[in-house]
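Student: Let me see the structure of the following:
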Amino acid sequence: MPLEILTIPCLSDNYAFLAHDPNSGETALVDAPEAKPILNALAERGWKLSQVLLTHHHWDHVDALAEILQTHPAKVVGAAADAHRLPPLDVQLNEGESVTVGGEPGVVIDVSGHTVGHIAFHFPDSHAVFTADSLMALGCGRLFEGTPAQMWESLSKLAALPADTIVYSGHEYTQANGRFAETIEPDNPDLQARIADIVEKRAAGQPTVPSSLALELATNPFLRAAEPGIQHSMGMDGADPAAVFAEIRARKDSF
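Tutor: Predicted coordinates for the structure are as follows:
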């Protein structure tokens, strides 16, 4: 049975996620931006937290951990490469190593770029990947530490996952990302349809996260740097996709 995954809005625009295994009763939290909504969600469902999976060290992904652990003493899992900046870890993992929630194994993917040591958690049986601030809905994280080439490599790993994978990313930035995406690929009908859907969802107070990888591949300019149409519109026909990605990221930074 696949994991039951709950999206929890936190702070002004963050998301945390609870991944619950109905068979074992085990529950994992992915990132800890704000304690109250997470604790409320656990209490409402009667779920007991078994582990916390941390994607990277930024404060808006870890600050609530200590408060959550006071009432839910769970195992804390994170990247070995980021352990010196993360809260104390019970388990340190590298790319390709596994983490298990209940009976379902997941695999760690190094998605450095936004930060160095950022990881994603892929659970193939549940068709889910938790990407935080690497691949985001219609966007990608700003490059605070990594290089464009590093982030392009990370996004390429995620793009290679099965298209029916659901992407659980860390922020509600999708509407603003859509406005930028239009400047890169204004004639993309899939993008136009997605933007209309986003406007409708946000007007109704609904989240735009998670999203499907298939939709990201069809509309997210940061995944589409190899597309001839995008390269042509940017005056970069035949360029290395990593260089095209770098230009898209630079334009987004000044948008």
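
Student: CA atoms for contacts and neighbours, from now on please.
Tutor: Noted.

Student: And the helix ranked longest in the chain, what does it pack against?
Tutor: Counting residues, the longest helix found in the chain (DSSP state H) is helix 189-203. Applying 3 or more C-alpha pairs under 8 Å, 6 or more residues apart in numbering; DSSP states H and E, we find helix 189-203 packed against helix 174-184, helix 213-219.

Student: got the angle for the first one vs helix 189-203?
Tutor: It stands for helix 174-184. 160 degrees (axes from the mean of the first three to the mean of the last three C-alpha atoms, to 10 degrees).

Student: outside of helix 174-184, which residues touch it?
Tutor: With contact meaning C-alpha atoms under 8 Å, 6 or more residues apart in numbering, helix 174-184 is reached by 137-139, 191-192, 195, 198-199, 208, 219-221, 230, 233-234, 248, 252, 255.

Student: thinking again about what came up before, identify all contacting residues around the longest helix of the chain.
Tutor: With C-alpha under 8 Å, 6+ apart as the criterion, helix 189-203 contacts 174-175, 178, 181-182, 186, 207-208, 218-220.

Student: ok, now stretch 230-238?
Tutor: Residues contacting stretch 230-238 (C-alpha under 8 Å, 6+ apart): 184-185, 224-225, 228, 239, 244.

Student: can you redo those as a markdown table with distance to His118 and secondary structure?
Tutor: Putting the contacts of stretch 230-238 into a markdown table (distance: C-alpha to C-alpha, whole Å; DSSP: H, G, I helix; E, B strand; the rest coil) gives the following:
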| residue | distance to His118 | secondary structure |
| --- | --- | --- |
| Ile184 | 27 | helix |
| Glu185 | 28 | coil |
| Arg224 | 22 | coil |
| Ala225 | 22 | coil |
| Pro228 | 30 | helix |
| Ala239 | 27 | coil |
| Val244 | 22 | helix |
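
Student: The structure of the following sequence is requested for comparison with the preceding one:
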Amino acid sequence: MHWVPVAALSDNYIWLVADDEGNAFVVDPGEAAPVEAALAKRGWRLTAILLTHHHNDHIGGVFDLVREHDVEVIAPLDTRIPYKTQIVDDGDTVTLDAPRASFKVIGVPGHTRTHIAYAGEGFLFCGDTLFSVGCGRLFEGTPEQMLASLDRFADLPADTLVCCAHEYTAANIRFALSVDPDNPDLRRRSDEVARLRAEGQPSVPSRLADEYASNPFLRVDSDAVARWVGAQGNHHASRVERFAALRQAKDTFTA
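Tutor: Coordinates of the predicted model:
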């Protein structure tokens, strides 16, 4: 498979994936024009659209793409998502014919109540649930829901490519270092991201194993996060309380 993160809007990535014959699907097209440009540049043909949730920066380009390409649109059940031709839910399998690919649908409520992710073929298309060294804000869900959603990624292969939807990594790292400053994996990730961004390159995708080594939202059971939460005054926090403390602190972090 050939893949490219297509930059869109202010900091979004739209994931475009194709086979050797140039048959391509797109994930979360918030804009149509960058997708059309990427397709034309590579001579690829769009065959399907996969959507993770209803926010406009993930679906804003669907109408124009469907009008131009007459492709299927695969999405969760949510009346706020128009133009869908196939509704999928947790536990379903999405099978594409061209490119030939199969993805497990994982229900991941938290950022929104109907958010889903697609896992397969070495990819995790996770929308705004998991970011590199971070996670999504809780607009419609609870800390319990989001933590349970993130926990569901633990069984995926360590070399899975985490294809998130925003260029938030550098800001996420600044927060993570305030929580876990002695983590050598996080320090290495910080250096790597600084180099990539200085070169004008995306910081994603990351490997799932690297996220488990450096992402505080995946490390709520670590001694480092427990110490950090204890320093905030809660020395006997549950793992959900630790996650909630992290998310609340990130929401107001400005350094």
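
Student: which residue in structure 1 lines up with Ala237 of structure 2?
Tutor: When structure 1 is aligned by TM-score structural alignment, Ala237 of structure 2 is paired with Ala239.

Student: The nearest residue to its match once chain neighbours are set aside and Leu215 of structure 1, how far apart?
Tutor: Using C-alpha to C-alpha, 6 or more residues apart in numbering and skipping the chain neighbours, the partner closest in space to Ala239 of structure 1 is Gln231 (7.3 Å). In this view, Gln231 of structure 1 and Leu215 of structure 1 are 20 Å apart by C-alpha to C-alpha, to the nearest Å.

Student: What's Cys10 of structure 1 aligned with over in structure 2?
Tutor: For Cys10 of structure 1, the aligned position in structure 2 is occupied by Ala8, per TM-score structural alignment.

Student: Am I right that that match is in contact with Asp28?
Tutor: No: the pair Ala8 of structure 2 / Asp28 is not scored as a contact, 10.6 Å apart, by C-alpha atoms under 8 Å.

Student: quick one: which of these two has more around it?
Tutor: Asp28 (29 against 20; other C-alpha atoms under 10 Å).

Student: For that one, what is the corresponding residue in structure 1?
Tutor: Aligned counterpart of Asp28 of structure 2 in structure 1: Asp31 (TM-score structural alignment).

Student: wait, doesn't its match sit right on Asn14?
Tutor: No: with contacts counted by C-alpha under 8 Å, Asp31 of structure 1 stays clear of Asn14, the gap being 9.8 Å.

Student: Could you check how far the match of Asp28 of structure 2 is from Leu215 of structure 1?
Tutor: The gap separating Asp31 of structure 1 from Leu215 of structure 1 is 24 Å, by C-alpha to C-alpha.

Student: ditto for Leu18 of structure 1
Tutor: Note on Leu18 of structure 1: its distance to Leu215 of structure 1, by C-alpha to C-alpha, is 23 Å.

Student: and what of Arg45 of structure 1?
Tutor: 31 Å.

Student: more crowded one of those two?
Tutor: Between Arg45 of structure 1 and Leu215, Leu215 has the larger neighbour count (other C-alpha under 10 Å), namely 18 against 8.

Student: ok now do the residue opposite that one in structure 2 once aligned, which residues does it touch?
Tutor: In structure 2, Leu215 of structure 1 lines up with Asp210, judged by TM-score structural alignment. The contact partners of Asp210 of structure 2, by C-alpha under 8 Å, 6+ apart, come to Asp185.

Student: ok, the alignment partner in structure 1 of His58 of structure 2 - contacts?
Tutor: Aligned against structure 1 by TM-score structural alignment, His58 of structure 2 finds its counterpart in His61. His61 of structure 1 sits next to 31-33, 54-55 when contact means C-alpha under 8 Å, 6+ apart.

Student: How about His61 of structure 1: what's its closest non-neighbour residue?
Tutor: Nearest residue to His61 of structure 1, sequence neighbours excluded (C-alpha to C-alpha, 6+ apart): Pro33, at 4.5 Å.

Student: does that neighbour really touch His58, like I thought?
Tutor: No: in this structure Pro33 of structure 1 lies outside contact range of His58 using C-alpha under 8 Å: 9.4 Å.

Student: These two: which has the busier surroundings?
Tutor: The neighbour comparison of Pro33 of structure 1 against His58 (other C-alpha under 10 Å) goes to Pro33, with 25 against 15.

Student: which position in structure 2 aligns with Ala176 of structure 1?
Tutor: In structure 2, the residue equivalent to Ala176 of structure 1 is Ala171, according to TM-score structural alignment.

Student: What about its match, how many residues nearby?
Tutor: Using other C-alpha under 10 Å, Ala171 of structure 2 has 15 other residues around it.
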